[in-house]
Structures are given as C-alpha cells and as structure tokens.
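Colleague: predicted model and sequence follow; I will ask about them next.
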Amino acid sequence: MPFALLTVVLIPVIAGSLRLLDLAGGPQLLPANPRMTASPLPVVLHIVSAVAYATLGALQFSAQLRRRRPAWHRRSGRVLVVLGLAVAFSALWMTLFYPRQPGTGELAQVFRLAFGSGMAASVVAGLAAIRRGDVAHHRAWLTRAYALALGAGTQVFTQGVGHAAFGTGTLTTDVSLGAGWAINLVVAEYVIRRWGRRARSRAAAIHPTVA
C-alpha cells in the first residue's frame, strides 16, 4: 500500500517541487501564477507540508513497519499531526484570501472550504481517538485525513477525464475537483470497512463463543 500511495502523489509532488523552484527564483517550468508570486509564504508552507505529509503518511499504512517499529510509528504520527494541520489550514487560508484560481467558480471554493475543514477535523478526531486508546477510530479518522490530502493526485485524473469528456468550462473544472476528493473518501471508507471485517474475523477465530 505505501508504494501505491506514493505513486498517486508523484505528479503533485513533482508539480509542487517545480512551483517551489519557480518561487525561489529558478527557471519557470510551470505557467506563471501571480496569486502565488504576490504572496508566496502560504503556498510554500502548503507545498512543503503536503509533500512531507504525503510521503511520511504513506509509510504509516505499512502494517509490518508498525509492528516492527511501534516507537517510530508514534513519533512520526506526532509529526504527521502537525503537518496535516499545516496542509489543511494553509489550504483554507489560500482559499479565503488568494484571488480565485482562474477557470474555477464558486463551487470549487465551496469544495475547498468543505474538504479542507474536513481534513483538519479528521486529524483532530484521530488524535483525540488515540489519546482515548481507541485505535480503530484513530486509524479510521487519519485514513480519511490522508485521503483528503491526496486529493490533488486524484484530481489530475478526474480533471483530465472531465475536460476530455465535457470540455474545459468552469462547472466541469469545479465538479472534477470535487470528484477527486469524493473518490478518495469512497476508497478510504472501503478500506476502513475492510479493516473492520478483518478485525471481526480475527476476533471470531480467537474467541468464537464471544463472537
């Protein structure tokens, strides 16, 4: 699973790295974005936090790594809470205070506010769950947060399909952006429920009478 997740984030990581290079005064390999050039700090924070969160977060899905190095899992988890909140709040800040991205409309703004807030809430809920000792809900909430963070990776494909099928209008772009986050959440819920079924199956095998 970690390798599959890293594959999904590869394109956004490359694009984000090129944007950082551009903002640092390097060669301009992406189309100019005056919104970011005028106020680069939020986007730099967002890109750096997102790349680190996506990369380190993928390793948290390795069951073998969690079993062999539980202390590492806990320490990296604390770092991921900070990174996840930085990703979510920097995204919300840019949505609220940057000029609207060309080619997008009000619906995209609503999606960004809703899913950005949802990611922040999921990180906080996951932290609260593990402090109660509730591992199942901790895993579920942070899986949802990670799924939302990977929205940019899925949106590469949803926008490509949407534009090819329905053109490049504002509504198509907005719906394609929302579809990327929605697809990731559906996949996350499927994975969470599969984990639940496996846990119940193991409990039944160990304690058949109780089950």
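Modeller: Sure thing, it's come through.
Colleague: could you use CA atoms for every contact and neighbour count after this?
Modeller: Noted.
Colleague: which helix in this structure runs the most residues?
Modeller: helix 170-206 (DSSP state H).
Colleague: next up, a second structure to put side by side with the first:
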Amino acid sequence: MPAALIALSLIPVLAGTARLVELNGGPSLIPSDPRFTASPLPVVVHIVSATTYALLGALQFAPGLRSRRPGWHRASGRVLVVAGLGVAVSALWLTLFVPPQPGSGPLLFVLRLVFGPAMATALLLGVVAIRRHDVMTHRAWMTRAYAIALAAGTQAFTEGAGAALFGHSPLALDASRAAAWVVNLAVAEWAIRRHSAARGRRGGRVLAGVGRP
C-alpha cells in the first residue's frame, strides 16, 4: 500500500518540484504559468506542504511501521496535520485569489471550494478522535483527508480518460478532475469499511473463544 501511494504521489510531486525550480530562478522544466510567478509564496507553501503530506502520509498506511514504532507514528502524524492544513489552506487561497486555470470552468472552482475545507475538517476531526482515544474514527478521518489530497495524482489519469471520451471543453476538464475526488473517496470508504469489518470478525472470534467451556 505505501509503495502504491508513493507511486501515485510522484506525479504531482515531480510537477511541483519542477515548479519550485522555476520559481527559484532555474530552468523551466514544465510550461511556465504567469499566475504562479505573480504570487509565488502560496504556491511554494502548497507544493512543500503537499510533497511532505503525500510522501510521509503514505508511510502511515504501513501497519508494521505503526505497530513497531508508535512513537514515530505519533510524531510524523503531528507533522502531517500541519502539512495537511497547509495544503488545504494554500489550495483555498490559490482558488480564491489566483486567476483560474485556462480552460477550466466554474465547476472546478466550486469543487475546490468544497474539497479544501473538507480536507481541513477531516484532519481536525481525526485529531479530535485520537485525543478521545478513538483509533478507528481517527483512522477513518485521516484516510479521507489523504484521499482528498491525493486526487492530484489520480487526476492525471481521469483527465486523460475524460479528454479521450468527452473532449477538451471546460466542463469535460472539470468533470474529469471531479472524478478523481470521487474515485479516491470511494476507495477510501471501501478501505475503511473493509478494515472495520475485519476488526469486527477478529473481535467475534476472540469472544467466541472466551465463551468456550
């Protein structure tokens, strides 16, 4: 699981790294975007936060690492909450104060206004849950937050499929990006329910064993 998540993260991470090189005065490794050069600070915050969140967050899904090094899990979790909030807040800032991407429409603008706060809310609910020692709820909300953030990687695939099927209109671009959030959250909910069901089965077997004469 962590390896697959890191592989999916590499798409936006590499693009973000190339953008940082350009903003730092280096060569343009990807097409230049004057929207970002005019307001570089929120772009840098977003890229650094997203890179940290995507790569470090993938390791949180390694059960062996969580069980063998709980101290590391807690410490990295604190870093991830800060990085995740940085992703959500900077994304909201860029949506509101930076001109929209050429070729996109109002649907994408609305979706970003929805999913930025949704990610921040999921992170905060996860923090509240773990402070109550509710590990299952904590895990569920953190999984949802990560799924929202990782949509940037999934969009590389949904955009290609959307363009092939529906063309390059603004509505097609917006819908293909929306599909990435839908797919990621659907997979996240499946994983949450699967883990909950497996935990319930294990608990049932333990209770059955205790009740035997």
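Modeller: Perfect, I can see it now. All values reported here derive from a predicted model rather than from experimental measurement.
Colleague: hang on, the earlier thing: what residues sit buried inside the longest helix of structure 1?
Modeller: 170-185, 188-189, 192 (16 or more other CA atoms under 10 Å).
Colleague: post-alignment, it versus structure 2, mean distance?
Modeller: In the superposition with structure 2, the average deviation recorded for helix 170-206 of structure 1 is 0.4 Å (mean CA distance after the TM-score superposition for structure 1).
Colleague: need the helices for structure 2, in chain order.
Modeller: Listed in chain order, the helices of structure 2 (DSSP H) span 2-23, 34-37, 40-59, 63-68, 70-97, 106-131, 135-149, 151-166, 170-211.
Colleague: can you tell me which residues contact the residue positioned nearest the centre of structure 1?
Modeller: Centroid-nearest residue in structure 1: Ala149, 0.9 Å away (criterion: CA atoms, centre = their mean). Listed by CA atoms under 8 Å, 6 or more residues apart in numbering, the contact set of Ala149 of structure 1 reads Ala50, Ala54, Gly84, Val87, Met119.
Colleague: so the third one touches Ala121, yeah?
Modeller: No - the pair Gly84 of structure 1 / Ala121 is not scored as a contact, 10.2 Å apart, by CA atoms under 8 Å.
Colleague: the two - which one has more neighbours?
Modeller: Gly84 (27 against 18; other CA atoms under 10 Å).
Colleague: okay, that one and Glu189 of structure 1: tell me how far apart.
Modeller: Gly84 of structure 1 is 19 Å from Glu189 of structure 1, where distance means CA to CA, to the nearest Å.
Colleague: try Ala121 of structure 1
Modeller: Taking CA to CA, one finds Ala121 of structure 1 at 16 Å from Glu189 of structure 1.
Colleague: again with Gln28 of structure 1
Modeller: Distance from Gln28 of structure 1 to Glu189 of structure 1, by CA to CA: 39 Å.
Colleague: next: Val79 of structure 1.
Modeller: Taking CA to CA, one finds Val79 of structure 1 at 24 Å from Glu189 of structure 1.
Colleague: same question for Pro99 of structure 1.
Modeller: For Pro99 of structure 1, the distance to Glu189 of structure 1 - CA to CA - is 33 Å.
Colleague: please apply the same query to Ala203 of structure 1.
Modeller: 21 Å.
Colleague: give the aligned equivalent of Pro117 of structure 2 in structure 1.
Modeller: By TM-score structural alignment, Pro117 of structure 2 lines up with Ser117 in structure 1.
Colleague: quick check: its match touching Ala91?
Modeller: No - at 9.3 Å, Ser117 of structure 1 does not count as touching Ala91 under the criterion of CA under 8 Å.
Colleague: more neighbours, these two?
Modeller: When Ser117 of structure 1 and Ala91 are compared for neighbours, Ala91 comes out ahead with 22 against 16, by other CA under 10 Å.
Colleague: next up, the contacts around that one.
Modeller: His46, Arg112, Gly116.
Colleague: buried ones among these?
Modeller: His46, Arg112, Gly116.
Colleague: roughly how far does Phe115 of structure 1 sit from Met94 of structure 1?
Modeller: Following CA to CA, the distance that separates Phe115 of structure 1 from Met94 of structure 1 is 14 Å.
Colleague: sorry, that was for Arg197 of structure 1
Modeller: From Arg197 of structure 1 to Met94 of structure 1 the distance is 39 Å (CA to CA).
Colleague: over to Glu189 of structure 1?
Modeller: Taking CA to CA, one finds Glu189 of structure 1 at 28 Å from Met94 of structure 1.
Colleague: then Val79 of structure 1?
Modeller: Distance from Val79 of structure 1 to Met94 of structure 1, by CA to CA: 23 Å.
Colleague: who has more neighbours, those two?
Modeller: Met94 (19 against 14).
Colleague: contacts only, for that one.
Modeller: Pro42, Val43.
Colleague: could you do Val187 of structure 2 as well?
Modeller: Neighbouring residues of Val187 of structure 2 by CA under 8 Å, 6+ apart: there are none.
Colleague: before we move on, what about Leu20 of structure 1?
Modeller: Contacts of Leu20 of structure 1 (CA under 8 Å, 6+ apart): Val44, Ile47.
Colleague: and what of Val44 of structure 1?
Modeller: Neighbouring residues of Val44 of structure 1 by CA under 8 Å, 6+ apart: Leu20.
Colleague: distance check, it against Arg132 of structure 1.
Modeller: 34 Å.
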